[in-house]
Structures are given as structure tokens and as C-alpha cells.
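Q: 3D model of this:
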Amino acid sequence: MYRTHNCGELRKKDIGKKVILSGWIQNIRNFGSLFFVDMRDYFGITQIILSKNLLKINNIIISLGKEFVIKIHGEVVERHSKNYNLNTGEIEIKVSKIEILNISIPLPFSIVNKTDGSEEDRMIYRYLDIRRSPIKNNLIIRHNISLMIRNFLSMKGFIEIETPVLIRHTSEGARNFVVPSRNHINKFYALPQSPQLFKQLLMIGGIDKYFQIVKCFRDEDARSDRQVEFTQVDCEMSFIDEKDILIFFETFIKFLFKKVKNIDLEPFPIISYFDSIKMYGTDSPDLRFGMKFFELNDLIQKKKIPFLIKQELIVGIKTKKCECCNTYNKINSILKNNINNERFFWIKHLSNKTFIFSNKSFLNEKVCFFITKHFKSDPGDLLFIVYGKKKESRSILHKIRSEIANHLNLKNNKEFKPLWIKDIPLFEWENNRYKSIHHPFTSPKEEDLHLLERNPENVRSKSYDLVINGIEIGSGSIRINKKNIQDIVFKHLGLSKEEIESNFSFFIKALTYGAPPHGGIAFGLDRLINLIEGGDDIKNFIAFPKNNYGKDVMVNSPSFLDNDKLNELHLRY
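A: Now for the predicted structure:
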């Protein structure tokens, strides 16, 4: 028997019990004839006291070290110097027998909550990092949230169905990871970026509601909120429309926040893609702080302000009562390191008719008065204005808005502001061709169908993104369920009949067998958990993550294959 109890469960009521514990040595304090040891396992920490004599073998004292695995027999006694930060802090174990189950070499970093380990070391020795409570607890949180998701969706009539991992490569979307086939010479499988076509085929197959917590793979650059392999909560439903999806999954997200954080989220506003770009310069706006965009073109034309009158767009934001930024140098320092574009200026409203402002030839007290009046600015407010081409100007102002929010600590990670973005364009023009903004199977809006043949750039899609605090958490759409519409979409994407036949013939054929109206959504599980818990990196909620270069530095993958394996896979020519 390795243990009668774990290291997190003994309490004052257990005083006098004879117990056996097993675990790791977290810390050792040497008091001469006695050792005080913090003993840790998955469940917690218990202090044990052992006599130096217990470590004698043939009159030689056996050394103990951090992360040695030990088993002890002893009696639960009351602790004299209590530690109320521990659940077991009122008791300790007086050890009568100790057995060293395994030793540990010196550690690369401290196994404590606030470790001295670098991110690289923690990833190389991830199995040691998991011993730390923050990472262990994150994995427990992930398990609990995944279980809540499974139970919620199952209770609502969804069934979990696994879809294939080895699939066919297609050219649409992000880059696929490919897997060579040994038995089929010069042919390759691909790893799925999502189970998109398979979940649609399930709906065509008569399944009413499907979900899957599924691994997906994209061969693209990793970062703090993206991994080359990631997990998504994938859902699909038959006989539904956009409104049904938004209502149901708003309830789903509210359920998770209430269950996990006891937070009652307010109703999710719905903003069109075009309004989001116009008001915030992005399709993933953060609503925790204000600073909607003001357009000034009409004012500039009316007042005939030189230089600005020639600009395609003049757009700005107002930061209210920005008292910490009250000098020229302080205001300039907010953006100089992160916003390199020179096509913006600022105005600080000091009193009703006095200002400090950027060093621009077209700015003076009179111009500042006109602009601050247009913004309905009050003394203490700070304005930033960008000018130039429409798309570029809104993008720059979005970055400025985010930088100001960072500078003024307006991004409270305990506050959550979800919203839906919908009516996203079906296509975008990129590299002299049309490209699907979501994916090629997204349905156009009925009221835009008359534009699909000749004006595809003006067609809006029946798609929707869930954004929380400026982060895209979920994305989905109503799918195309009619072959003639799917054919037109493929044509605009530049796919030849041969490519369609080669890549999608099975799916096109399925659409001709009475495909029902259907749609769905997928949530990034790693991002969602990281957001709920106020984390700053999804890697902390993944057991064995890749680094920001897509490498697993613990097992050293990706790795080279030897010549024999390459020959077996027919990859050497």
C-alpha cells in the first residue's frame, strides 16, 4: 500500500490517526536532529517531521533532495506553527518510517507557484512544470469546462460523433499538414483544419444536432492565442436559421460563465461587419471601453481646413478625462514605440478654449476648437485623429485605440463584453482573385442572392462571429444546401470543373440528395478557457503545447526521418 490518505485531505479531526502518505519532497528544512519536509502530491501539501535517525543506514545519513519520491508511515499530530494558507496547515505527520521510492537529479527550475523557470525551460521540462499548482490547476479547469460542455450539449439533444483525422487535402483555407501514405505511393493524407464537410455530411445523413471536442491542425505561425494544433468545440444543427444559432449559443456561453465564474453576462449585442469596421476599425472589437470612431470629413469640408480637405477619410476617437496625459512629451510617448505611421495627430483639451496639440502645420487653436466642438469634448479629454485612405486609416486608429486602452489600464480581464458580428462579406478580393472570408460552404443572404452571379463582392454571408473582449472565440455560418449555389461560389473562387470534381465531387453529390437547411459554429476551446480564466497565453491551459515557432521542444518535433523511413514512404527520389 502506497497510501491510506493523500497529501491534501488530512485535517484536525484526523489527529491521532496512523497514516501512510506517498509523494514528492517540495521543500526541506534542516533543524539538526529533525527535518521538516513539505510533502506534495496531486491533491495538496502536508508537512511531515522526521528524525535524522530514520535516515541512518549503517550509521550513514541518507541525503534527501527536492522532488525525491518518498513513502512515509506516521501519526497525525497538531501543528504548533499553523499555516492557514494550506488546507492541511493545522496538522503535520510525525514520521515513524520513511522509504525513498525514487530520487531526483538537480532541478532546472523551482517547482513552486511563482517559478524562476523561463518559458523555454518550462516547455522543455513540461512534465516538471505540470507538477506546479498553476499548471496542474489549469488542466483541471480545462477538464471541468470540457465536462460542462459535454453535459450541456448532450442535455440539449446533441450527440458527440468523431470525424476522421486523416482526410483529403484541399487547396482552400489555411495550409494543411500532410501525411504521406506508405501503401499508396506518392499520395498524401491531410490533417483537418476543422471537421467542416464531415459535420455537414452528418446533417445530410439525418443527424439533427452534432458536436465534437476535436483536435484541428493548421500549418501557420503560432502565437500567444494560436497553436498549430488546437482544440475546438464543433457544433452543427439541422433545420435552423441564424437567429436560432445566435440565441442558443448565447445561452451556452452564458451558462459557462455562470457555472465557472458565477458571472451573469448581459445580452450580447449584434453588430454588422460593416458597422464594426466603421465604428472600431476591426471585425473583433473590444467593448470594455468606449472610444467609438468619429468621422470628421463633413466638418473638414465645411471649415475648409487646408491639407485635411484632400484626405479620403479623417476619423478620430475621444478618451475622456485623460488626466495622466497632460503634457506634450507624455502624450507623444504613448504611441511612439508601437504606432509608426505619421498620418495622425492628437489634441489635448485643457480648458474651454485652450489646447496642446501635435506639431502639424495645419493645426492651430482655431482648428482645435472646431474639432473638439465636433467631438463634444470636455476639458481633460484627449483626441486622436487619423487621416488618409479609408481602410488604412481605420486600421491605424484601431491600433491607437488599443494602445491607449493598454496605457490607461482599461482592459479589465475580470470584465467580459461579448458581441456577435454578422453579415460578413461572402468574398474578399486578394491577389487578383476572390477568396472566401469564412469558407466556401457559407451561405449567402437570401436578399443578396440576386447579386451572386455578377456582383459577388457585394454579397453578404449568413455568417456570425462571437467576439469577447476583442478576441474571436467562435465562428460559424448557415451552410449552402443547394448544388446550384455551391457551383456559383466555386466558380467565383476560380475552381475549375476538374478541381471541383477531384476535391469535392462526393460533397456536391451529397447536396443533390435532399440536403436540409443546416448551420453551426465552432468555438476555440483553448482561447475560451484562457479568456474565462483571465490568462495571457493559451499554452498555460494545454498539457503539452508547441512554442511560438510550432515546435515541441520537449520531444524535439518536428524532426528529421532517417533514410530507411523516407524510402519506406517513397519520399526519396
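Q: rest of the way, CA atoms for contacts and neighbours
A: OK.
Q: Residue 440: neighbouring residues, count only.
A: By other CA atoms under 10 Å, 19 other residues sit near residue 440.
Q: tell me which element it is part of?
A: Using DSSP states H and E, residue 440 sits within no helix or strand.
Q: tell me the contacts of it?
A: Counting by CA atoms under 8 Å, 6 or more residues apart in numbering, residue 440 makes contact with 172, 486, 489, 490.
Q: Need the max-distance pair from those residues.
A: 172 and 486 (14.2 Å; CA to CA).
Q: the more surrounded of the two?
A: More crowded of residue 172 and residue 486, by other CA under 10 Å: residue 486, with 18 against 13.
Q: The more buried one should be in a helix, yeah?
A: Yes. Under DSSP: H, G, I helix; E, B strand; the rest coil, residue 486 falls within a helix.
Q: Please give the structure of this sequence too, so both can be compared:
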Amino acid sequence: MHPYRSHTCAALTKADVGQTVRLSGWVHRVRDHGGILFIDLRDHYGVTQVLADPDSPVFAEVEKVRSEWVIRVDGEVKARDANLVNPNIPTGEIEVFIRDMEVLGASEELPLPVFGEQDYPEETRLRYRYIDLRREHMQRNMTLRSDVVASMRKRMWDKGFREYQTPIITASSPEGARDFLVPSRLHPGKFYALPQAPQQFKQLIMVSGFDKYFQIAPCFRDEDPRADRSPTDFYQLDMEMSFVTQQDVFDTIQPVLQGVFEEFGEGHKVDAEWPQISYADAALWYGTDKPDLRNPIRMQDVSEHFRGSGFAIFASLLEQDGNEIRAIPAPTGGSRKFCDRMNKFAQQQGLPGMGYIFWREAEKRTLGTPDAPPAPTMVVRDAETGDLRLETEKYMEAAGPLAKNIGPERTEAIRQQLGLGVGDAAFFLGGKPAAFEPVAGRARTVIGDELGLTEQDRYAFAWIVDFPMYEKEPESGKVDFSHNPFSMPQGGLEALEGDPLQVLGYQYDLACNGYEIVSGAIRNHKLDVMLKAFALAGYGEDEVRKRFGGMVNAFQYGAPPHGGCAAGIDRIVMLLADTANIREVIMFPMNQRAEDLMMQAPSDPTNEQLRELGLRLIPRD
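A: Reported below is the predicted structural model:
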């Protein structure tokens, strides 16, 4: 027999009754039932119940074991009584009577429990990650991640792609984040950089004549941490193709990712239609370039209804160029209580509040008042009794401070534009769109969630296209790239002769359920266009040639049109695992301060290391 196991802890069934078997694993929990000791023995594959009574030759040894000890047991497989069968596990029809036992690894008192899946402080979980990873949902998440990567690889190979590896130690490149620098021992005073992405190398692979490339690529960025982003490193499905258009890239990657979500989505609906939405429309309709299309709410520009109106705040805003008034429809949100709650939300976001209108059915009235005329009445005959009675007609009424200020005609025009009715509401924000769009986008999400409008069991995708190539720094007025600097501008060289802020790029992102999971572009493969594009962002030709010499030189010798994208594996697995914290799907993540508490990184270098590298640390004030 094997020295540690004849079966895993998920393998035994009723067909094995009577066999002598050997199992090894962790003691998940121990139960004492009237002198009989039951142990749930756990390994990576599952759990088997083993037991010992005073007749067992090792009963005294079994009494000593504690949670998370690693043990080997030999014993006889027995069938459980029918009323003791556990249908929730594969081994639920059997148990193993212990004849022999060996302690393979005793455990001290645990800093956090494995049994029961209790919530524990994240700092403790990361410091003792090897224990945290024993928990069932963490084992499930890491297995899911591995299976997703394997599925991606197979699907890419099936599409005619081959995997090629690119360097980890390379030169610095502007990818929109800070580099991790690596000092060179052989070249004192000089530094390598860990790649923020394999961007330049995968383009050079295309110049080298390889038609299709992909890689499960590690990327390194010194970023501020967020719940959906690692502060140090992440993995992506990186791909590139030659002689392709933007649509070719979409048509290639969609079946790969759609297949992955269908395979691992556990029955959730996976949308097959992936609309293409311009960046400008995404900002207008959703307040974000990564919209959650499970939420049907679409914001609209309602500026004309407030221009010159009695609501002075919005009317005066609209007298200034560039200001707009946007409406967030809220179907079924037509109550003052809900409107007040959303107004409070806006205040928590740093705004004075949100204007609102809600529509309700008017109350019956028999006498007119200065504010409300009498409701019309009519004589109707009761269908059952035949009796005649007077009945007050119902009518729709707009309520809220805005409705009172702008009057019934403007209020009705807004209602009709938004397609709302009785029981619905609308919320309003005004000013420079760039200033209020993020809050509007978050408000849209909260409204969709609180009113039950957002579908939960669904993966909804959208391509966001037509990104602006450039943006202007508000304070300095400096023009810089707003996205990937290596993208081809729409219109080529001619488009770069006009206003840079009007130039759109062949850049695209894929959004899923409110997260960006893919980013890509058709690349700028023409050297003259590339130099002009960088010049508009303040990079002279000499600097471009110095920083991107390999690519600049390569483009002089025949570069094909090419493009591609990268899909974030961590975020995709995060969505499939139904968690909003990316650290739940990374084996050994950093904490929020970019620290590895388990390995004590970052750490202080020794003086010898600094001398070898020719470095000296300067204390920060």
C-alpha cells in the first residue's frame, strides 16, 4: 500500500464497503458522541468521516488529535446507517473505522479557524494565508482560477494562437501607471523595469512575422490599491494579431470569453449580444466607461427643460458654456421616502443634493383649493348592483420641489422624454458633466440595486469604443495621452493636424457587470503617425527614439497593421466567484498598503546589497 493514501478523501463510496483503505489529510473537526470519536478528515478533494471507539487499537492516540493536525489513518470502510447518510458530500454513505493512525504533522493553536468559514480580519487572513487557503471557499476560488486559465489557453489554441513568453526584466514604458524599477548590478546607476504589460514586445512579435500571439502574462504596476485591483501585480490573457481591424479583434475574443463565462458561470445567463457603445454615449447614459448593463436605467440630457425655467439654480448653470442637466430615471421609485434617501446619498458623495420629481396618483378631492382644482367627477353604474354613484376620476400629479418650481408643462415634457409614469421618479444633477458624471453613475447603480431593477443572475457585456486619444490637464493645460499611447488615431496622420482633444483612437474596453475586464487597441504601426502622436503629448522625436528605440527601429523595416487586447484574469475570476474583493481570488495577494504580511515584504536591504548595486538610501523627511 502507498505510504500515505490509497484513496483521496472524496473517493470512497458504498461500493468500497469492506475494503481496508489508507487516507491522509487534515483533521477538519472532532466530535465525541458518547465515547465514540468522529473525525471529519479533509484533503484538497473532499471530506471523509472516520471514527474510533474504545475497541480501536489506537483509540488513545485518536483522543489526542486536534483541529488541523495532519494524520494518516488505516481502516475499514463501513456503510452508514440509513438515517445517518449525509447526501451533501460524495462520501456521505460511508465511514472508515480506524485500525491504525500516524500523526504526520501536529498543529499549534490556530490563529484563525478553518472550519465554519467565519469572517476574520483580512490582515490576519493574509498573514496566515497558508491557513486561510485551507478554507473551503478559498480552495474553490483557487481551483476556479486554475480551471479558467486552462480553459482560456485551450480556447486560444483552438483559434490558431500560440503562446509565446516575453521578458520580465525590461525597460520602462508609459502604460498609465508607475513602474517597479530594478537596479542593475552590472550597470551601476541604471535600472530595469518590470513590465506594466507586454505591450512593446507583443507588437514586435507581430513585426517579426508571427501572425497570432497570446500569453498568460504577469504584469507589474505600482498602483494605489482598490478592491478590484492588485497594488503590485496581476495576470492577463494577452493577445495580438496581424492584418486585423477592430471588429476582427472583437470577433476573436468574444467566443473565448463568452465560452469561459458559460463554462464557469454556474447557470447565470451570459449575454450573446455585446453592444458597441461610444465612450461619449457611455458617459452620458451611464456616467462611466464601464457600465453595468444589467441595470436598465439610462440617463438623459434634459437641459432644454430647465433653460429659462423657474428653478434658478439649474437655469443659471445653463447660462454658462459646457454645463448640462442630466436626469436619472427611477422606475418604481416614486415615493418621497425614497427620494429623500437618494438626496442624502448625494450629500454623502460631497454634493449639496439631487433635485427630484416623482409622479403619483392624485388624491380624490371634492372641493377646489387655490393649489388644487376639484377633480372631475362622473356618474357611473355599478356593474353588479346596477346602482348609480358619483366617482372621482384619478389623475397623475408631479410632486417634489422641482415640479413646483418649473411648472406642469415642463414637468410633463420631462416625464414624456424619460418614459415615466405613476409611481416613478427622476433625479437631476447639473454642472460640468466631467464633475458630476461619477456621482451620477454611482447614483444610477444604487437606484438600480435598491429598486430591484438590476438583474443579479446575468453577465452583461458591452464594448466601449471611440475613446479620445488625448486629455488636457485642468491646472496646467498640458495635453497628454488619455489611454494607450501606442493606439492608431482614427483618421491617421490627417486627424492629428487639428485639435488633439477631438481625436479619437481605435481603442476599446470590454465592460462586464460594472467592471472593465478587457482593454485593447488597433496599434499605431506607422512611424510618422506615431512620432506625430507623441509630439502632441509633448514627447519629442529624440525622446521617443530613446525611450522606445526597439519599436521605432522595428517600424522602419516593414510593420504590418496589427491590434489586440488583454483580458484581466483576476477580475474575470472575481466575477465568476461572485466576490467584489480581488484578493479573494489571488493565491498570495498583498494587503491594501502593498505589503506581503506573510513574507514580510517589502523589507530593508542589507548594506552589502546596497554596496553591490552602488545605491545609498536617502531618508524621507
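Q: that older thread, redo the contacts of residue 440 of the first structure as CSV? Include distance to residue 281 of the first structure and secondary structure.
A: Supplementary listing: the contacts of residue 440 of the first structure in CSV, determined by distance: CA to CA, whole Å; DSSP: H, G, I helix; E, B strand; the rest coil:
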residue, distance to residue 281 of the first structure, secondary structure
172, 27, coil
486, 31, helix
489, 28, helix
490, 30, helix
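Q: would you turn those into JSON lines with distance to residue 560 of the first structure?
A: Compiled in JSON lines, those are given as follows (distance: CA to CA, whole Å):
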{"residue": "172", "distance to residue 560 of the first structure": "28"}
{"residue": "486", "distance to residue 560 of the first structure": "41"}
{"residue": "489", "distance to residue 560 of the first structure": "40"}
{"residue": "490", "distance to residue 560 of the first structure": "38"}
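Q: Next up, the contacts around the alignment partner in the second structure of residue 399 of the first structure.
A: If you follow residue 399 of the first structure across to the second structure using TM-score structural alignment, you land on residue 442. Going by CA under 8 Å, 6+ apart, residue 442 of the second structure touches residue 287.
Q: what about 10 Å?
A: 286, 287, 288, 345, 346, 349, 448 (CA atoms under 10 Å, 6 or more residues apart in numbering).
Q: Same question for residue 519 of the first structure.
A: 199-200, 203, 209, 235-242, 244-245, 442-443, 462-463, 476-481.
Q: Helices - which of the residues you listed land there?
A: 199, 200, 203, 242, 244, 245 (DSSP state H).
Q: Not counting sequence-adjacent ones, nearest residue to the last one?
A: Nearest non-adjacent residue to residue 245 of the first structure, counting by CA to CA, 6 or more residues apart in numbering: residue 520, 7.1 Å away.
Q: What lines up with that neighbour in the second structure?
A: Aligning on TM-score structural alignment places residue 520 of the first structure opposite residue 564 in the second structure.
Q: and if you look at residue 499 of the first structure?
A: In the second structure, the residue matched to residue 499 of the first structure (TM-score structural alignment) is residue 543.
Q: I'd assumed that match was in a helix, is it?
A: Yes. Going by three-state DSSP, the assignment for residue 543 of the second structure places it inside a helix.
Q: hmm, back to that, derive a ChimeraX selection command for the buried subset of the contacts of residue 519 of the first structure.
A: ChimeraX command restricting the contacts of residue 519 of the first structure to the buried ones, with burial defined by 16 or more other CA atoms under 10 Å:
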select :199,200,203,209,235,236,237,238,241,242,245,442,443,462,463,476,477,478,479,480,481
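Q: Verify the stated contact: residue 501 of the second structure with residue 471.
A: Yes. Using CA atoms under 10 Å, residue 501 of the second structure makes contact with residue 471 at a distance of 6.2 Å.
Q: Need the overlap of contacts for the two.
A: Shared contacts of residue 501 of the second structure and residue 471 (CA under 10 Å, 6+ apart): 479, 480, 481, 482.
Q: Looking for the alignment partner of residue 132 of the first structure in the second structure.
A: Using TM-score structural alignment, residue 132 of the first structure sits opposite residue 135 in the second structure.
Q: Tell me how many other residues surround that match.
A: 17.
Q: roughly how far apart are it and residue 120 of the second structure?
A: From residue 135 of the second structure across to residue 120 of the second structure, the span is 12 Å (CA to CA, to the nearest Å).
Q: And residue 327 of the second structure, by the same measure?
A: According to CA to CA, residue 327 of the second structure stands 42 Å off from residue 120 of the second structure.
Q: Between those two, point out the one with more neighbours.
A: Each of residue 327 of the second structure and residue 120 has its neighbours counted (other CA under 10 Å); residue 327 has more, 24 against 11.
Q: Look at the more buried one and give its secondary structure.
A: State at residue 327 of the second structure, reduced to three classes by three-state DSSP: strand.
Q: isn't it right up against residue 300?
A: Yes. Contact criterion CA under 10 Å: residue 327 of the second structure and residue 300 qualify, at 5.4 Å.
Q: joint contacts of these two?
A: What both residue 327 of the second structure and residue 300 touch, as defined by CA under 10 Å, 6+ apart, is the set 285, 418, 428.
Q: out of those residues, which is most surrounded?
A: residue 285 (23 neighbours).
Q: Now it: closest residue in space that isn't a chain neighbour?
A: Closest residue to residue 285 of the second structure in three dimensions, ignoring its sequence neighbours and counting by CA to CA, 6+ apart: residue 299, at 4.4 Å.
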